[in-house]
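*Asks:* need a 3D model of the following:
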Amino acid sequence: MILQNHIIPVNENGGLPLSKRYWAILATALGVGISVIDVTIANVALPTIAHDLGTSPSVTIWIVNAYQMAITISLLSFSSLGDIYGYRKIYLSGVLLFSITSGICACADSFWTLTTARILQGFGAAAITGVNTALLRIIYPKRFLGRGMGINALVIAVSTAAGPTIASIILSLGSWHWLFAINIPVGIATLIIGLIYLPDNPVKVTGRHFDKFSCLMNAVTFGLLIFLLEGITHKENTTLIIVGVFALLIIGYFFVRRQLRQQFPLLPVDLMRIPIFSMSIGTSICSFTGQMLAMLSLPFFLQETLKRSDVTTGLLLTPWPIATMIIAPLAGRLVERIHAGILGSIGMTIFAIGLFLLAVLPSNPTNMDIIWRLFICGSGFGLFQTPNNSTIISSAPSNRSGGASGMLGTARLLGQTLGATQVAMIFYLVPINSSQTCLYSATGFAIVAAIVSCLRISQPRPL
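*Replies:* Okay, the predicted model is just below:
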């Protein structure tokens, strides 16, 4: 989709020259930023959108779910395409699709138009996030990859935190259509900078073709998984759930079996045979499960139990991403000298301590009691994520960076989905002290992540 315009050559070991590196990082940061912001930016406006389009709240939520599901079912496919055709092409094609569909969202006058556009927008976001970290591997010299991962973690933390705030500002000035329209100028800027400064793949995979059937099986497998988790959460028909479980087991079995026979599988099961890679993926899933358990349950705790207002709740949750913003770049430099297993274990231990301290808050805590505990959580999460992501990418062969990038994103989405499902189940099964139970569960996942991360110390650091 994107023309071969002004492609910058790159040295596989040395990355881009410093002057061009900054512009390339800006291109990746802008694209990832708008794709992450759009996960949460529409949440605030859902009641308004439901009123304007004449839909019920339960139906309108699909404007958010459709975007998230599209990313999940297509992320690995776009990562594979990046390995075959080049990360630069896939990334810029994703930005182009994301920008066009943002325009359609901004002009939408019906629920179905908006939802369809959000699905296509999700595919664009999957193309962006599916190869983003693979691009970092060829933008940065190998010895400085952790710094790039630190900046990437910072961008994601800021974007995640900024979504609701940006939405509130836009809605105070105009209609919900502007929530999507603001993506267009950012997307255009990303395309221009990316066309000029993003490098092409230094390693080409010859004789490899895109496996369309695996792409379909991947979409059905992950689609069924999300459907079942959502169905269990919302108490769907038991027979339907049972049929779905059998379908998932059968399709998932043949999908994995097919991948084991592929030289370059869409689901990179071969990379999971690398011990430090598989352990890092496992710790990533646990960390994001714990994060989502906390982030979804805390607003209920702050508003319903502690009687804090909506605005106060938003401000009280801010120290978490701020701490991650501060620590993540620092962790990116530390991983150049300290094993990621050590940093990850320390980070997840700090994270677990912060979560436990939140679970045992006094009955009438002050705002400062909450703030410093959340800062501990964000610090531990930031210290873990950057070295862990760097290890996932650098432990894979150079020509499999796209697959590694896709697995990194899939681990994050899977962890977040599992966390969200557990929150709903805990709130249903434990109606009293639900939020506290969620925080204890999150603490447990953080401890497991710390233990597994510690086991990585026996593995050699990726070269």
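*Asks:* every contact and neighbour count from this point should use C-alpha atoms.
*Replies:* OK.
*Asks:* residues in contact with L414?
*Replies:* 285, 289 (Cα atoms under 8 Å, 6 or more residues apart in numbering).
*Asks:* check the offset of the strand or helix carrying it from the chain's centre.
*Replies:* For L414, the host element (DSSP states H and E) is helix 401-429. Distance of helix 401-429 from the chain centroid (Cα atoms, centre = their mean, to the nearest Å) equals 9 Å.
*Asks:* quick one: buried residues of it?
*Replies:* Residues of helix 401-429 classed as buried by neighbour count (16 or more other Cα atoms under 10 Å): 401-427.
*Asks:* then stretch 263-283?
*Replies:* So stretch 263-283, judged by 16+ other Cα under 10 Å, has buried residues 264-269, 271-272, 276-283.
*Asks:* now, which of these lie within helices?
*Replies:* 276-283 (DSSP state H).
*Asks:* all helices of the stretch 251-400 of the chain, in order?
*Replies:* 275-300, 310-317, 319-334, 340-359, 367-394 (DSSP state H, counting those that start in this stretch).
*Asks:* any chance of those helices in JSON lines, plus distance to R208?
*Replies:* Formatted as JSON lines, these follow (distance: least, Cα to Cα, whole Å):
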{"stretch": "helix 275-300", "distance to R208": "23"}
{"stretch": "helix 310-317", "distance to R208": "46"}
{"stretch": "helix 319-334", "distance to R208": "33"}
{"stretch": "helix 340-359", "distance to R208": "32"}
{"stretch": "helix 367-394", "distance to R208": "21"}
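*Asks:* closest one to S58 among these?
*Replies:* The minimum distance between S58 and those falls on helix 275-300, with 18.1 Å, by Cα to Cα.
*Asks:* one more, please, to line up against the first structure:
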Amino acid sequence: MKPANTQPSLPPTSGPQPFVPARQALASLALSTLLASLGASVTAVGLPVLAQAFDASFQHVQWVVLAYLLAITTLIVSLGRLGDLIGRRKLLLAGIALFTLASALCGLAPSLGLLIAARALQGLGAAIMMTLTLALVGETVDKTRAGSAMGLLATLSAVGTALGPSLGGMLITGFGWQALFLINVPLGLLTLLLAWRSLPAGQAAPVEKVRFDVIGTLLLAAALGTYALAMTLGGGHFGGLNVSLLAAAILSGGLFVRTQRRRPSPLIPLAMFSDRLLVSGLATSALVATVMMATLLVGPFYLSIALGLPSAIVGLVLAVGPCVAALAGMPAGRLADRFGVRPMRLLGLATMASGCLLLSLVPPTLGIAGYVTAIMVTTLGYAMFQTANNAAVMAEIPANRRGVIAGLLNLSRNLGFFSGAAVLGAVFAAMLPTNGTSTVSPEAVADGLHVSFAVALCLMVLAGFIAFKYREPEPLTACQDTAGRP
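*Replies:* I've put the predicted structure just below:
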């Protein structure tokens, strides 16, 4: 992948080396990933209890989840760039500390408003952790083992997603809703201590003086925030409010691009997007996330209505996907190290497409076995793709650009989740009666599953085409190298 400026990039191992094994540094990054993922998944199961505790409606209490996700989505790229400028180790330590402090504030919040505010702070810390753990892999792990390291991070992220609902249920039952957040305090302190002792000091800020792009940060946050709200508000109905928010997102995005062309030190140098491999990695990541969101949205309805399963069994079946991702992450990383990240990326997309095909055809008569088999194939493909794609995109990034590229990778995934909730959610809803799910027939839900994943299959074919066509970086020319100068 070509560098974004003419300043020579520093090798990942330059500068002072840590006095502890690299495994400890990688363990601190893995724990950071686990905490950020757990923070997103552990609270969903507690929303009914929180609504009762604060005497609030679902529309109000859902902001306990939305505030966390919005903070991550709107700031993740800016925080990655900030880490490039002031030092990734320093900012990651601050992010872990902020996440831990915000977790304590959440557990002690006396009102719903303060809880939501504390969750936004927690999301800010999580955004730092999610971005900089990915960026710091290049400074802590040898390049030949980058795939395995990415696989470990993917595994811990999946473990956090799978563990959240069951752990949350046990914590609420035994200790009350406060324990959903206070559990992060000792874990956060342990992660902070391990990261402080093990992470390398890294490289200082670039030789030339570069200012942080505050205007670009505000415009990008406005564009991403309004887009995320446009995709999530309205309960599946895309009305006037959604259209207005989407228009605001387009306007803010246009202003952001215009300012980036003129800024001497832009938040995101637009010349980076002339790199075909980078654009391919971001586009396919968004498409894959869009498809994975469909499994989270449609699956519960299919299991409970079409198959008639009780809630307890539905929860167990839904945990199969994250468990497969957790088990497949590290083997997928080792395979990427052995056979190359780009072939493994294509194999992951092909496997996901096979899973979508199975989901678009599976008859309810096959019961749990048919659904679980298709989900296992889909999730296995996702684990292979995600590990290989992250390693491919981050492979040749200059040291002073790792943070912003890691932020873009995480952002593409989050935007895919929001888009999947809106687009594939609307496809599924179009197959159901307009008077709600209480009168829907099992046949209609099964048809909704089939149509939704037929559309998902088309998206996977598109992702495969993009990944195959732009699987190699474009040769760097002197003109392009100059254009990439920040």
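*Asks:* quick one: TM-score?
*Replies:* After superposition, the two chains reach a TM-score (TM-score structural alignment, normalised by the length of the first structure) of 0.92; 452 aligned residues with a Cα RMSD of 2.2 Å.
*Asks:* picking up where we left off before, out of the helices of the stretch 251-400 of the first structure, flag the one nearest T40 of the first structure.
*Replies:* When the helices of the stretch 251-400 of the first structure are compared by Cα to Cα, helix 275-300 sits nearest T40 of the first structure, at 12.5 Å.
*Asks:* quick one: the closest one to chain centroid distance?
*Replies:* Offset of helix 275-300 of the first structure from its chain centre (Cα atoms, centre = their mean): 11 Å.
*Asks:* read off where it ends up in the second structure.
*Replies:* Mapped onto the second structure using TM-score structural alignment, helix 275-300 of the first structure covers residues 276-301.
*Asks:* what's the mean distance for that stretch versus the first structure?
*Replies:* Here the mean offset of stretch 276-301 of the second structure against the first structure after fitting is 0.9 Å, by mean Cα distance after the TM-score superposition for the first structure.
*Asks:* would you list the ones in helices among the buried residues of stretch 263-283 of the first structure in CSV and tack on distance to S175 of the first structure?
*Replies:* Below are those laid out as CSV (distance: Cα to Cα, whole Å):
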residue, distance to S175 of the first structure
I276, 48
F277, 45
S278, 45
M279, 46
S280, 43
I281, 41
G282, 42
T283, 41
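*Asks:* of all those residues, which comes closest to P362 of the first structure?
*Replies:* T283 (30.4 Å).
*Asks:* tell me the contacts of that closest one?
*Replies:* 448-450, 452-453.
*Asks:* which of those residues has the largest number of neighbours?
*Replies:* Neighbour counts for the contacts of T283 of the first structure peak at A449, which has 29 neighbours (criterion: other Cα atoms under 10 Å).
*Asks:* give me the nearest residue to the counterpart of that residue in the second structure, chain neighbours excluded.
*Replies:* Matched to the second structure by TM-score structural alignment, A449 of the first structure sits across from A463. Leaving out its chain neighbours, the residue that sits closest to A463 of the second structure by Cα to Cα, 6 or more residues apart in numbering is T284, at 5.1 Å.
*Asks:* how close does that neighbour sit to S419 of the second structure?
*Replies:* Using Cα to Cα, to the nearest Å, one gets 13 Å for the distance from T284 of the second structure to S419 of the second structure.
*Asks:* quick check, A29 of the first structure in contact with A157.
*Replies:* No. The criterion here is Cα atoms under 8 Å, and A29 of the first structure misses it with A157 at 11.6 Å.
*Asks:* what residue in the second structure is paired with I251 of the first structure?
*Replies:* Mapped onto the second structure by TM-score structural alignment, I251 of the first structure lines up with S252.
*Asks:* need the three-state assignment for P18 of the second structure.
*Replies:* coil (DSSP: H, G, I helix; E, B strand; the rest coil).
*Asks:* list the contacts of it.
*Replies:* Contacts of P18 of the second structure by Cα under 8 Å, 6+ apart are 198-201.
*Asks:* most neighbours of all those residues, which one?
*Replies:* L199 (28 neighbours).
*Asks:* neighbours around the nearest residue to that residue once chain neighbours are set aside, how many?
*Replies:* In space, L199 of the second structure comes closest to A25 once its chain neighbours are excluded; the distance is 5.1 Å by Cα to Cα, 6+ apart. Using other Cα under 10 Å, A25 of the second structure is surrounded by 23 other residues.
*Asks:* just A312 of the second structure next, same as before
*Replies:* Neighbours of A312 of the second structure using other Cα under 10 Å come to 8.
*Asks:* ok, Q24 of the second structure next?
*Replies:* 16.
*Asks:* equivalent analysis for the one 3 residues further on, please.
*Replies:* Neighbour count of A27 of the second structure, defined by other Cα under 10 Å: 19.
*Asks:* with D55 of the second structure instead?
*Replies:* 12.
*Asks:* helix, strand or coil for it?
*Replies:* At D55 of the second structure, secondary structure determined by three-state DSSP is coil.
*Asks:* quick one: contacts for it?
*Replies:* The contact partners of D55 of the second structure, by Cα under 8 Å, 6+ apart, come to none.
*Asks:* so the closest residue to D200 of the first structure other than its chain neighbours: helix, strand or coil?
*Replies:* Closest residue to D200 of the first structure apart from its sequence neighbours, by Cα to Cα, 6+ apart: R88 at 5.8 Å. What three-state DSSP gives for R88 of the first structure is helix.
*Asks:* what about R88 of the first structure, distance to G14 of the first structure?
*Replies:* 18 Å.
*Asks:* of these two, who's got more company?
*Replies:* R88 (25 against 14).
*Asks:* just to revisit the earlier point, pretty sure the match of A449 of the first structure sits against L287.
*Replies:* Yes. With contact defined as Cα under 8 Å, A463 of the second structure reaches L287; the gap is 6.4 Å.
*Asks:* what distance do you get for F428 of the second structure to A422 of the second structure?
*Replies:* In this view, F428 of the second structure and A422 of the second structure are 10 Å apart by Cα to Cα.
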